[in-house]
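> missing the sequence, but the structure's below:
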C-alpha cells in the first residue's frame, strides 16, 4: 500500500511539494478522467478536480478508505459535501480560501459597473452602429449591500473603496465586527434590503442559503436596484428573479445561474436588464499560481503532520 496524493495538476508543475523520498508520498495526477490513476483506497490526500462538477468530484470518494484530507480548488464545497457520508471519521474538508478572492472581486466590480453604466447596450449599439448616448447610473453615491461577508465579500469591499459609495453594509451568517466595520446577521436583511441600490451575493451555498434570494427578498429590494450574484446559482430563486426583472423593477448581473450551464432557450438569456457571465469569477490567469501555492502548502503541512488550513468541516464531527 502506498500513501497517494491525488492532484489535478501534475506534481512536477507545482513548486514546493515535499519530495517523495523524504515524505513517503506518491503523487498521482487525476483531473477527472474516466480511469483513476491508482487505487482510490491508497489515497490519503485528495485534491478535487477543478470545475468538473459534482459527479466527477465525488466519484472516487466512496473507495477512499484511507483519505485524511479532501481539498477543493473552489471557494465553495457544496459539490463535494454530498459524497462525504461514505468517508471515515476525521477527514478534513478544506476549501480554496486565498485562491479566488482577487479574481472574483474583480469580476464583481466589472459586473456592477457594466450593468450600471449600460455597457451591454453600448456593445449592442456598436454592433448596430448606433450612438446610444444619455445619462446612466453611477456607482458613486450609491448604497451597496454585501450578503455573505467572508473572504470574497471582504475582497469585494476592498475594491469598492475608491468608488465613493455612500454606504457599504455587510451581512453574514452571524453578527460580528470586521476591520471595515459592523457585519450584520442574516436576520437583519429585511431592514437592509430597501436601503440598497446594489445588492451583491457572495454567500456560500448551504441549506440555509439555498433560495435565500426568493420572492420576499426580491420584493424588499428598492425600485431600480441591481442584484449581483457571484456566489452559487441556487442561492437565487430563478423563477422569482424572472418575475421581478421582467417587470423592469430591478436589474441583475449573474455570474452563476440555476440551472447551470444555462441551457439554450432559457428565459434568463433574454430577460430585460439581465447581464450574464458564464461562471468565470475564479477562472482567470490568477488561478493557477495561487492554486499551486495552496496545494504545495497544504500537502507540506499534511506531510509534516500539521493541521491543514481552510478546514470547512471534519467528517464524523
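Thanks, I have the structure now. Predicted model only: the values in this text are computed from it and were never measured. Residues are numbered from 1 along each chain as shown.

> please count neighbours and contacts with C-alpha atoms only from this point.
OK.

> these two touch, right, residue 204 and residue 149?
No: if you go by Cα atoms under 8 Å, residue 204 and residue 149 don't touch, sitting 9.8 Å apart.

> and the two? Which one has more around it.
Taking other Cα atoms under 10 Å, residue 204 and residue 149 do not tie; residue 149 has more neighbours (25 against 21).

> count the residues that sit near the nearest residue to the more buried one once chain neighbours are set aside.
Spatial nearest neighbour of residue 149, excluding adjacent residues (Cα to Cα, 6 or more residues apart in numbering): residue 172 at 5.1 Å. Taking other Cα under 10 Å as the neighbour definition, residue 172 ends up with a count of 21.

> got a list of what residue 172 touches?
Each residue near residue 172 by Cα atoms under 8 Å, 6 or more residues apart in numbering is listed here: 147-150, 183-186, 203.

> turn those residues into a markdown table, including secondary structure and distance to residue 58.
Converted to a markdown table, these look like this (DSSP: H, G, I helix; E, B strand; the rest coil; distance: Cα to Cα, whole Å):
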| residue | secondary structure | distance to residue 58 |
| --- | --- | --- |
| 147 | strand | 29 |
| 148 | coil | 26 |
| 149 | coil | 28 |
| 150 | coil | 25 |
| 183 | strand | 34 |
| 184 | strand | 35 |
| 185 | strand | 32 |
| 186 | helix | 31 |
| 203 | coil | 23 |
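
> stretch 262-274 spans what distance, first to last residue?
End-to-end span of stretch 262-274 (Cα to Cα, to the nearest Å): 13 Å.

> this is the other structure I want to compare:
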C-alpha cells in the first residue's frame, strides 16, 4: 500500500480507513462478539458492512470482497486459500477474533505477505481463570465433599473426613507452558503451592522464571496432587496422558483438563475413576460431546462441564476488542501486538 494511503497525523491518529469484511460462523456470532460500543468503535476507524457475514467465499460475489483490506474472522470462518486471495488483491490483514487460526488461515496467506493476528491471549484469559478456580476447588476436595454432603444430608466433620484437604503447600503440576499454561502459572504465584511444569520446549531457567520447577512428565504425574493439562494437540501429544501416567498419579489426586480431550486416553481415565482412585475436572472430552449414557456423566468423582472454560457470553466482547485493536494498529501503520507466524501455525491447537 502507498505511504500516502497509510500515513498518520502528527498525533498518531490513523488517516487511512481500511475496508473490513466479517467472516465467521453466522450473524449470531457477529452479534455475540460486538456490543454496541465495540461496533461503534470499529465503525469509527474503518468501513465495515455489518449486514454481510461471509460464511462461504464461494457464494460471496467478487464485488463484495474485491476492495477489502482486512478480514475480521471469527469461529468457523471459511478457509482463506490461494483462490480466495486471488479474489481479494487488497487484503493485507486477517484479524482473528478467536484463538487458533489453524482451521481457516492457510500457508498461502503468509506466502503472499498477509499479516495474521489472533485474539488467542484474550481467549486464554477465561480459561486460565476457570482453571485456577478448579485448582482451588480440587485442593478443597470440593467434588468429594459435595457428593458426601448430598448423600448423607447431615453434618460433615471436615477434620475427620478430610484430614489432608487444603491449598497450603499443595503440589500442582502444569502440563504445557502454552499461552494458557503460562497464564495459569502466573495466577498460581500468590498461593502457597509447590508448582512443577512439564514442557520439553522450555529450559529450566525459563521454568523458574515462570514460577515452577521443570520436571519430566513421569515425575510430574507421580508427585502432583493436582495435574492440569495445557498442551496443544499434536501427533506427539495425542493420548499423552495414558494408562501409565494415570497409574502413576497419587491416590486421591485430581486431573484437570481444560485443553483438549484428545490429550487423554479416556478408557484408561474411566477405569481409574471407576476404581475411585482419582478425581477429575473435565471441561473437554473425546469425543465431544460424549455419547448419552457415558460413565463420565454419572461418576461421583467427576465434575464434567460442556466446554465452558473458553470465552463465552460477555467474554466474547474481549475477543472483538483485541481484533479491533489490531485493525486500529494496522490503520496507523503500527506493528501488531499479537501476530501469528507460519511457524506458530504448526504448534497451534
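Everything's here; your move. Predicted model only: the values in this text are computed from it and were never measured.

> superposed, what's their TM-score?
Once superposed, chain against chain, the TM-score is 0.77 (TM-score structural alignment, normalised by the length of structure 1); 303 aligned residues with a Cα RMSD of 3.6 Å.

> so what corresponds to the residue nearest to residue 149 of structure 1 in structure 2?
The equivalent of residue 172 of structure 1 in structure 2 is residue 199 (alignment by TM-score structural alignment).

> measure its match to residue 95 of structure 2 for me?
Per Cα to Cα, residue 199 of structure 2 is found 29 Å from residue 95 of structure 2.

> residue 149 of structure 2 now?
As defined by Cα to Cα, residue 149 of structure 2 lies at a distance of 49 Å from residue 95 of structure 2.

> how about residue 300 of structure 2?
For residue 300 of structure 2, the distance to residue 95 of structure 2 under the criterion Cα to Cα works out to 43 Å.

> more neighbours, those two?
Neighbours were counted for residue 300 of structure 2 and for residue 95 using other Cα under 10 Å; residue 95 has more, 31 against 18.

> you'd agree that one is in a strand?
Yes: under DSSP: H, G, I helix; E, B strand; the rest coil, residue 95 of structure 2 falls within a strand.

> doesn't residue 146 of structure 1 belong to a helix?
No: the assignment for residue 146 of structure 1 is strand, going by three-state DSSP, so no helix is present there.

> that one maps to what in structure 2?
Under the alignment (TM-score structural alignment), residue 146 of structure 1 maps onto residue 174 of structure 2.

> can you pull the contacts of its match?
With Cα under 8 Å, 6+ apart, residue 174 of structure 2 has these contacts: 181, 185, 195-198, 227-230.

> now whatever residue of structure 1 lines up with residue 288 of structure 2, what's its secondary structure?
Alignment of residue 288 of structure 2 against structure 1 is given by TM-score structural alignment, with residue 260 as its counterpart. Reduced to three states with three-state DSSP, the structure at residue 260 of structure 1 is coil.

> quick one: residue 260 of structure 1 and residue 234 touch, right?
No: with contacts counted by Cα under 8 Å, residue 260 of structure 1 stays clear of residue 234, the gap being 9.4 Å.

> before we move on, back to that, nearest spatial neighbour of the match of residue 288 of structure 2, chain-adjacent residues omitted?
residue 233 (7.3 Å).

> where's the one you found relative to residue 239 of structure 1, distance?
Distance of residue 233 of structure 1 to residue 239 of structure 1, computed by Cα to Cα: 12 Å.

> and these two? Which one has more around it.
Each of residue 233 of structure 1 and residue 239 had its neighbours counted (other Cα under 10 Å), and the higher figure belongs to residue 233 (21 against 13).

> ok, the alignment partner in structure 2 of that one - contacts?
In structure 2, the position corresponding to residue 233 of structure 1 is occupied by residue 261, as judged by TM-score structural alignment. Shown in contact with residue 261 of structure 2 (Cα under 8 Å, 6+ apart): 284-288.

> and what of residue 45 of structure 1?
Going by Cα under 8 Å, 6+ apart, residue 45 of structure 1 touches 4-6, 67-71, 299.

> ChimeraX command to pick out the buried ones of these?
To isolate the buried members of these in ChimeraX, using 16 or more other Cα atoms under 10 Å:
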select :4,5,6,67,68,69,70,71,299
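
> for residue 227 of structure 1, state which of the contacts of residue 45 of structure 1 is nearest.
The closest of the contacts of residue 45 of structure 1 to residue 227 of structure 1 turns out to be residue 71 (Cα to Cα; 30.8 Å).

> distance of the closest one relative to residue 110 of structure 1?
In terms of Cα to Cα, residue 71 of structure 1 sits 29 Å off from residue 110 of structure 1.

> what's the neighbour count on the residue nearest to residue 137 of structure 1 when sequence neighbours are not counted?
The shortest distance from residue 137 of structure 1 to any residue other than its chain neighbours is 5.3 Å, reached at residue 116 (Cα to Cα, 6+ apart). Neighbours of residue 116 of structure 1 under the rule other Cα under 10 Å: 21.

> cool, residue 133 of structure 1 as well?
Per other Cα under 10 Å, the neighbour tally for residue 133 of structure 1 reads 8.

> and residue 316 of structure 2, by the same measure?
Burial measure for residue 316 of structure 2: 22 neighbouring residues, criterion other Cα under 10 Å.
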